[in-house]
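# quick one, what's the 3D model for this:
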Amino acid sequence: MSHHLVTLLLGSNLGKQKDNIDLAISRIEEEVGELVGQSEIIYTKPVEFVSNNIFCNIALRIKTQFSPIKLLNLLKKIEVEMGRTDDSLITKGYADRVIDIDIVFYGNMNFSSLRLEIPHSKHVYEREFSKKLLLSI
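Presented below is the predicted three-dimensional model:
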């Protein structure tokens, strides 16, 4: 069974943000794949929406056997089980969240569907905090 090197970005701005990130990392390791690298944690103001809640952010590199869509489904399941109530893809806007897990890179693959774009262009090209995290792993 082949494994794919995947880069994820995680963010949380509700509750105990760092604890939420730690729990999400544990869940990813248990259910998704082997953690092979991680960035430092940084704290940032919300991007593309207004909130008084600061984000805790981290980039991860994992090895997984799952296809991009199966991986997305597993990550969305973790988000929901951790208490995420709305998905920006459905609501067409951003809001505070317990956890957000985005697939940024999946090997060298370029992939596009209604639910998923790889590479994740906003993280790769637009968001300065994302670029900083991605460069550090």
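# CA only for contacts and neighbour counts going forward, please
Will do.
# how about stretch 40-57: buried residues?
Y43, P46, N53, I54, F55, C56, N57 (16 or more other Cα atoms under 10 Å).
# shouldn't F49 be in contact with Y94?
Yes. Using Cα atoms under 8 Å, F49 is in contact with Y94, at 6.0 Å.
# ranges for the helices of this protein?
17-31, 68-81, 88-91, 121, 128-135 (DSSP state H).
# name all residues that make contact with the nearest residue to F55 once chain neighbours are set aside.
Leaving aside its chain neighbours, F55 sits nearest to N13 (4.3 Å; criterion: Cα to Cα, 6 or more residues apart in numbering). N13 makes contact with N53, I54, F55, C56, D96, R97, V98, I99, according to Cα atoms under 8 Å, 6 or more residues apart in numbering.
# and S136, how far is that from L114?
Relative to L114, S136 is positioned 30 Å away (Cα to Cα, to the nearest Å).
# between these two, point out the one with more neighbours.
Legend: neighbour count by other Cα atoms under 10 Å for S136 and L114, higher for S136 (12 against 6).
# close enough to count as contact, that one and I41?
No. In this structure, S136 is not within contact of I41 by Cα under 8 Å, at 10.4 Å.
# so P68 makes contact with V104?
No. Contact between P68 and V104 fails when scored by Cα under 8 Å: they sit 10.8 Å apart.
# let's see this one next to it:
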Amino acid sequence: MKNKIYLALGSNKSDRIDFIHQAINRLKMELDIVITKISSIYYTKPFGYREQENFVNLVVLLETEIDLDSFYLLTKKIEMEIGRTKSIKWGPREIDLDILLFNDLILQSEHLTIPHKEIENRDFFLVPLIEIEPDIINPRNKNFFKEHLNSLQENYILAKEIFNTNQKG
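The predicted model follows:
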């Protein structure tokens, strides 16, 4: 059975768009991953630690037969290959890959929370997710994700542009 995964990608160091392309291209090179939808790019203020460059963020929908644990390890491998370095919490990063949703799974483990623990609180997750899947439902509470937009405490999105999928990464 194909798993549907909504994956958030973000970057705020150096050539941010190039890092996003590199991550998407690495995902496409995997034998059993098909990216079916890609949101626009959203330019956002940093969350948490504010003394850093703005981020670019987007969300992709992909289908795969890879299980959750293997996919999680793949995201960490891609982050390392692109050159992500450990820094302060919510600090600058070359690439950040966050699994937002994995089918309708609800999971809390040592390394992973599905749906992503902050999905309802961050417009840079919600807006691109809703862009590619307007009527998507939160498995936790069975509400539409778009219902969470009105209750956000802070907005981080500054601008939006169409993502050019033809750029090399």
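# from L61 of the second structure, how far off is H116 of the second structure?
15 Å.
# find the nearest non-adjacent residue to I103 of the first structure, please.
L8 (4.7 Å).
# how many other residues sit next to the residue nearest to I38 of the second structure when sequence neighbours are not counted?
Residue nearest to I38 of the second structure in three dimensions, not counting chain neighbours: V60, with 4.5 Å by Cα to Cα, 6+ apart. V60 of the second structure: 21 surrounding residues under other Cα under 10 Å.
# closest to V32 of the first structure out of the buried residues of stretch 40-57 of the first structure?
In terms of Cα to Cα, no member of the buried residues of stretch 40-57 of the first structure lies closer to V32 of the first structure than N57, at 19.2 Å.
# ok, the closest one - contacts?
Contacts of N57 of the first structure by Cα under 8 Å, 6+ apart are L9, L10, G11, S12, I21, I41, I42, Y43, T44.
# that one and E117 of the first structure: what is the separation?
As judged by Cα to Cα, N57 of the first structure and E117 of the first structure stand 20 Å apart.
# do I have it right that D96 of the first structure meets G15?
No. Proximity of D96 of the first structure to G15 does not meet the contact threshold set by Cα under 8 Å, at 10.2 Å.
# number of nearby residues for the closest residue to R26 of the second structure other than its chain neighbours?
Nearest residue to R26 of the second structure, sequence neighbours excluded (Cα to Cα, 6+ apart): I78, at 7.0 Å. A count of neighbours around I78 of the second structure, defined by other Cα under 10 Å, yields 19.
# also I95 of the second structure?
What I95 of the second structure shows, counting by other Cα under 10 Å, is a neighbour count of 29.
# what does the residue nearest to R26 of the second structure align to in the first structure?
Matched to the first structure by TM-score structural alignment, I78 of the second structure sits across from I78.
# what's the burial count for the nearest residue to I41 of the first structure once chain neighbours are set aside?
Residue nearest to I41 of the first structure in three dimensions, not counting chain neighbours: I58, with 4.9 Å by Cα to Cα, 6+ apart. Per other Cα under 10 Å, the neighbour tally for I58 of the first structure reads 26.
# I42 is in contact with I58 of the first structure, correct?
Yes. The criterion here is Cα under 8 Å, and I58 of the first structure meets it with I42 at 6.7 Å.
# L60 of the first structure pairs with which position in the second structure?
Using TM-score structural alignment, L60 of the first structure sits opposite V60 in the second structure.
# so that match versus G91 of the second structure, what's the distance?
Relative to G91 of the second structure, V60 of the second structure is positioned 23 Å away (Cα to Cα).
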